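Engineer: task: produce atomic coordinates for the following.
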Amino acid sequence: MAEAHQAVAFQFTVTPEGIDLQLSHQALSEIYLSGVRSWKKRIIRLKNSVITGVYPASPSSWLFVVIAILATMYTRSDPSMGLIAKIQEHLPVSTQCQAVLSAVVFSTMLWLMLIFTMRLCLKQLLSYHRWMFEQHGKMSNTTKVWVALVRIFSGRKPLLYSYQGSLPNLPVPAIKDTVKRYLESVRSLMDDTQFERMTKLATEFESSLGNRLQWYLKLKALWAANYVSDWWEEYVYLRGRSPIMVNSNYYGMDFLYVTPTPIQAARAGNSIHSFFLYRRKLNKEELKPVIIPLCAAQCERIFNTTRIPGEETGKETDMYTHIDAHYTVQHWQDSDYIVVYHKGRYFRLRVYQAGRLLSPREIEFQIQRILDDPTAPSKGEAKLGALTAGDRIPWAKARAKYFSSGVNKRSLDCIERAAFFVTLDDDEQGMMGDDPAASLDRYAKSLLHGKCYDRWFDKSFSVVYYKNGKNGINGEHSWADAPVVAHLWEYTLATDSFQLGYTAEGHCKGEVDSSLPQPQKLKWEIPAECEEQISQSLAVAQALADNVDFHVFSFREFGKGKIKKCRVSPDAFIQMALQLAYYRDQKRFCLTYEASMTRLFREGRTETVRSCSSESTAFVRALEGGESADVCRRLFRAASEKHQLLYRMAMTGAGIDRHLFCLYVVSKYLGVESPFLKEVLSEPWRLSTSQTPPQQLELFDIVNHPEYISCGGGFGPVADDGYGVSYCILGENMINFHISCKHSCPDTGSQKFGAQIKKALHDLIQLLSPNQKEPNKTEDGQQEVKKDK
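Structural biologist: Alright, predicted model coming up:
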């Protein structure tokens, strides 16, 4: 109970002699330093708000304008054309100060007008996207002028959020363009009768209901910063009723071939410290924006964020019906602690002491205390996390009934307000043992769902530390997309290994303050009825987890270096390989989802690239039909160029699916039915794909230290009879694949689809470079790689 006594700032006892007052100087000092830290953060936020608010100008430019205007007054010239005199007449100050004060007021107005003009010019410049459609290495004169003007109007040393006010709004495409592109995308997936029927539905929609829905959508686009994002977050994520585990959450892996330390507590010490270093940079807006300004709005909710389930109280029809449901993503400004799960217990671990961030060695010391704690879980505590893994409505009802007051509410608040969630796992994971391929598959499944109760899937992200020193991250999807979490994860991995490092024994560096309070075990009072609900949620989650078939492999026989020599986009090359692999695996084509970002626009998130096109199907049919190599190469070039066009159109606001999705939402609000929209949005994505490109290559030395490479991350399958494929292109000679499907579907298998992808990659590279020899391979078709010991 030592920590409980330290939390009391003062105590008093009433005695016959009077009141005996006892002050705890340590507690008062802690309160004082905590307040100082809080006020420092407020001042930093205020300062950054001012800097960002006047960007692309700087606060100091105001002084320059004032001095310049005052200087003109001494030369007896009037740059204000009489406006200064007008202002002077209305100032209630003495005559001596009127001239100077009126000049300052005019200077401030002129300065604000200049800022507005510069920001408007920058917004117009950032609305130009034709540079994306130019051939690689060939820049037009228009684009060269554009680059120069962007540099002029971008100011100096932008902060993370400096560009937010200058980013353009996402445009609403014309109905006819979206319908036309949609029909093009499904032509190769339908026979003549089906396509004729769909064309008729599309034409009727375009000429009648579509125009009415479009009018409402344009009205929203004028009012909102982004006409898609809020509805996308609400209807695609928050209103979902199925488990978010597997269906929505995703994961990221540790280094593939090396483990910096085998000591679990030490790895957690360095890593947790790195997370808070990143948060400090985030709060100070010191994370550099990329060269091409991207929306950083998603970064605001990385830490101290939790998804809250909603209990729907209205009449239930479908997820788009307007009902009273209290679901949300809750974000708090600050949190000085994390919550740690170990062997069924939850601990509150403060990472700040006396206003300073604990050193990695001190965090390791505290983590080791948790690992050594012999306390047993309280009744119902061990598998409590299963509530976040099961269906959402039962969790919402249980949360309202059993966690709305008393000790349970305090403990739940502690978890939800924590900076992030940590699991100390008793398993060993990674690429290890006599069967490294199978161990990677187990590692992926563990990161995606674990034991279904040892993660808190509602947290913005949870970090898992395994017994052998491996780690990984699990991200909740509603608040942000994978690239935001990947940026955080890259920084953490690099800081952990290359900046903080470890001692020769594998411990964190530094000293330990022995007066650190013990991590505080959270208390729970779980009634029998709640335990029953926990068991039911666990059963649902366990069935879902057991059904997931995962396969992860690292393709090292060639990479983007060799692909680029064939004058092909690496992403287009891989997408064509996936189309070929799927056709060989299923003997048909399918609607294919490839995620593309729209962060060139304010509050942009994602758009869909429909990778299965008429051009890609023509190429696959020609290759499988035995056409000549020249014909296949020509068709491949056409297919890859079409894919690149579709990708660029999606990034620049000319996609298909988000527009149709928003039109459907409007139709639901208006209470009208559209057979066309209903059918479009019910089409299954049997092949869902995503690339996770490295964003901070400067943090890693892939040439000299290729073993320090993350294996990327993955996600669960979208369709019951489909595949989920995530891939990461690393360096010049490596592509990592994460493949998921469901055991319940007899026609799919992650291992066999992985083999088809490998074969397709080889066949495509052989087609495009027939004179180049294949690299040396081992008996199983893979190059030898080092394994974790």
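
Engineer: please make it C-alpha for all contacts and neighbour counts, starting now.
Structural biologist: Noted.

Engineer: which stretches in the stretch 501-650 of the chain count as strands?
Structural biologist: 520-521, 548-555, 592-597, 606-610 (DSSP state E, counting those that start in this stretch).

Engineer: give me the neighbour count for the nearest residue to R686 once chain neighbours are set aside.
Structural biologist: In space, and not counting its chain neighbours, R686 is closest to G722: 4.0 Å by CA to CA, 6 or more residues apart in numbering. Using other CA atoms under 10 Å, G722 has 24 neighbouring residues.

Engineer: one more, so I can put them side by side:
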Amino acid sequence: MGAMQGQSMNGTTRSRRGHVTSMGVSSRAMAEAHQAVAFQFTITPEGIDLQLSYQALHQIYHSGVRSWKKRVSRMRNRVIKGVYPASPSSWLFVVIAILATMYMQSDPSMGLIAKIQQHLPLSLHVSLSLQGQTMLSALVFSTVLWLSIILALRFCLKLLLSYHRWMFEKHGRISTTTKVWVTLLRLLSGRKPLLYSYQTSLPHLPVPTIKDTLSRYLESVQPLLTGPGFERMTGLANQFESSLGNRLQRYLKLKALWATNYVSDWWEEYIYLRSRGPIMVNSNYYGMDFLYVTPTSVQAARAGNTITALLLYRRKVNREELKPSRVPGTVIPLCAAQCERMFNTTRTPGVETDVLQHWQDSEFVAVYHRGRYFRLWVYHAGRLLSPREIQFQVQRILEDPSPPQPGEEKLGALTAGDRIPWSEMRKRHFSAGVNRRSLDVIERAAFFVTLDEEEQGMRGDDPAGNLDRYAKSLLHGKCYDRWFDKSFSIIIYKNGKNGLNAEHSWADAPTVAHLWEYTLATDAFQLGYTEGGHCKGEVDRTLPHPQRLLWDIPSEVQEQVSRSLAVAQVLADDVHCHIFPFRDFGKGRIKQLRISPDAFIQLSLQLAYYRDRGGFCLTYEASMTRLFREGRTETVRSCSNESCDFVKALAGGEGLEQCRQLFRQAAEKHQNLYRLAMTGDGIDRHLFCLYVVSKYLGVDSPFLKEVLSEPWRLSTSQTPLQQIELFDLKNNPEFISLGGGFGPVADDGYGVSYIIVGEDMINFHVSSKHSFSETVSSARFSLSPKDSHRFGQQIIRALQDIVALLSSAENNGAVSKCPPQTKKTL
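Structural biologist: As a prediction, the model looks like this:
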């Protein structure tokens, strides 16, 4: 007991000493906090002594003016998008047309104007002349007619956007119906839309029939199951369809009648927010900087331009000045709902489920450097700071000599570990006082910025290895120097390289990729740098210093930080990333062979996996359903009967012509699966929602339970390059984006992300877990523990073999058979 008491006393002494030290270190921050108070008063015997801070009042005034400007802008945009595809000025046109017709002694209302005039309030009959009453009645009729026309146009636009047959027509064989449809869609979409103009005109996601979903499901698992296994699964599916399935379907259709999207809210809650494990690696994903160039090596300057570019994008989102995303090469709009929570958003932990919190505005960003947290104001006197001023403020943070407060340095590990302990700590120790105020700054910030002390990128004597380390750094860092709960965090490295880590629940990768493309392009090509590598613009050196956040972190929280960090560190150490640019050919060569680039790559991944593991697996490819309102993703099950037939034929050395024919059949099958997923006829989201309904009803389905428990050992996703116009790859070919990646979905599987850049390059991101690699190495194949590297080599080999196969038809000297392929690379 005496030893324990002594230990407790020593701990108390250390805690107090640390608290005194932190208060001394933070004296300047406290002084700055006092300056931010608008007024102070004290009661004295002589009366009340009132002290005003005109600087603070000035800031409050400008902040209020900016807030009101945003409100007016939002109201204006609501009117404009509320009448789309018409325009507000079209009301005047309708009024003039009606009045002109009446002037010509004709009644366009067929007596309705006279009836409106009869039902005007008695007070108007007394105060207005007969001509005035007629004019008012005509205005009322014109307005009702105008609103009716708008509703009719929006209904027609919704019907047009519900037509998806165009997607299934072969290139160059467009039907007359589709040609007419395109013409009508162009006419209705002729006026320049705002970002959210199409939202109310987008169709709702349809609920597929039980029969179609089960049929497609059984077809997808047929190549993965043995004969008896497939017969058993067929029996389970038939039993589900004849008994529970139709009952669950009725409830799901009922939800689809009143819900904007019958999938998205459940998908967000049950797949993301209810997950109680770490979101680091398991959920969050990353985006990389340019591959070959770094615009500046000055860390503060890169931060200045990057932060500015992100805030300019936020301004465009708030003003709805961004063009709505469309299906590439068409006028067909995609849902923009995911943009709404891009900034000022945080995922807050809970015991059973997390909650996404979004604030309308934020005038600052949260910055982490060397274990300290800062609030960096990005607006001053109602204006956005220039890139040079933000660089100046960031440099102040970099030069700040103050040490971290006790428990502050690794506090971010709470967001990297399990969710329940973080929820409990947040409720107990961050709900009031100084901790609450500092946590509010982080959570309400526009986004999070880490000024990393490391250098990253493709550099030095080991560029390939450094790329792998660069990816791991973006995915998890030190497990405590990112705030994984923020909608996204920006990482600025010591050598000027940058990157992004994004939380997944609020949006999918294409939305974040669009933001990141704009940021990189604006940083490099619009904002630019001086010859010395500094940001452009003037500096107001009287700007107040960035505000140091204060904490009072008790020992209980510090102990939980250590436990969360241990959990996160095990997860981070286990994941292995391999990033490589493939330069042998790109989409230019693939299109010459008249093959979809995505289908080509997906079949190459099937071949690579077969050679790597000696078999096939359930394969997940992310497709989007943003043709529908609030659509997110759907699964394309890339492993099909056709793809397996092709892979086995190529591996078995079958004839060239037969392999080519099987490949084209597999590619066409994959394209059809992708089209079905995009148009609402996918498999997995429907089965997922049926499973949720069964849980709500408290009924058990062996079929759904088995389907939802199947592991995705190969999880793949394409990062689309959406804004080609921002990157002049002909004149600036070195400004090539590396894209981004994610961790493996299954412990014994691979995560593969790829981005098709320009005509001659494809960048790949491969992830796996060391723990599985070591198990395989010792138990089965004696393989190298670096699975991601090995699988990357298999991908390269598969790409080369398939393009050689398809190109051999152009070569008169081709041999008649494919060479036998080994099933393993040892």
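
Engineer: that older thread, ok, the counterpart of the residue nearest to R686 of the first structure in the second structure - contacts?
Structural biologist: The criterion is TM-score structural alignment: under it, G722 of the first structure has G749 as its aligned partner in the second structure. Contact partners of G749 of the second structure, counting by CA atoms under 8 Å, 6 or more residues apart in numbering, are 712-715, 768-769.

Engineer: try it again at 10 Å.
Structural biologist: By CA atoms under 10 Å, 6 or more residues apart in numbering, G749 of the second structure lies in contact with 609, 617, 619, 711-715, 743, 767-769, 772-773, 787-788.

Engineer: now do A480 of the first structure
Structural biologist: Neighbours of A480 of the first structure in contact, by CA under 10 Å, 6+ apart: 233, 297-302, 460, 605-606.

Engineer: if we go to 6 Å?
Structural biologist: By CA atoms under 6 Å, 6 or more residues apart in numbering, the contact set of A480 of the first structure is Q298.

Engineer: quick one: secondary structure of it?
Structural biologist: coil (DSSP: H, G, I helix; E, B strand; the rest coil).

Engineer: what's the distance between S275 of the second structure and S89 of the second structure?
Structural biologist: 49 Å (CA to CA, to the nearest Å).

Engineer: more neighbours, the two?
Structural biologist: Just comparing S275 of the second structure and S89: by other CA under 10 Å the higher neighbour count belongs to S275, 18 against 9.

Engineer: tell me which residue of the first structure lines up with that one.
Structural biologist: Per TM-score structural alignment, S275 of the second structure is aligned with G240.

Engineer: that match belongs to a helix?
Structural biologist: No. Read with three-state DSSP, G240 of the first structure is coil and lies in no helix.

Engineer: name the element M113 of the first structure belongs to?
Structural biologist: Per DSSP states H and E, M113 of the first structure falls inside helix 95-126.

Engineer: so which elements touch that helix?
Structural biologist: Contacts defined by 3 or more CA pairs under 6 Å, 6 or more residues apart in numbering; DSSP states H and E place helix 95-126 of the first structure against helix 83-89.

Engineer: which parts of the stretch 601-750 of the second structure are helices?
Structural biologist: 641-651, 656-678, 684-697, 702-709 (DSSP state H, counting those that start in this stretch).

Engineer: dump the ones you listed to CSV, plus distance to H578 of the second structure and mean neighbour count.
Structural biologist: Shown next, in CSV, are the helices of the stretch 601-750 of the second structure (distance: least, CA to CA, whole Å; neighbours: other CA atoms under 10 Å):
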stretch, distance to H578 of the second structure, mean neighbour count
helix 641-651, 24, 21
helix 656-678, 26, 20
helix 684-697, 29, 18
helix 702-709, 28, 14
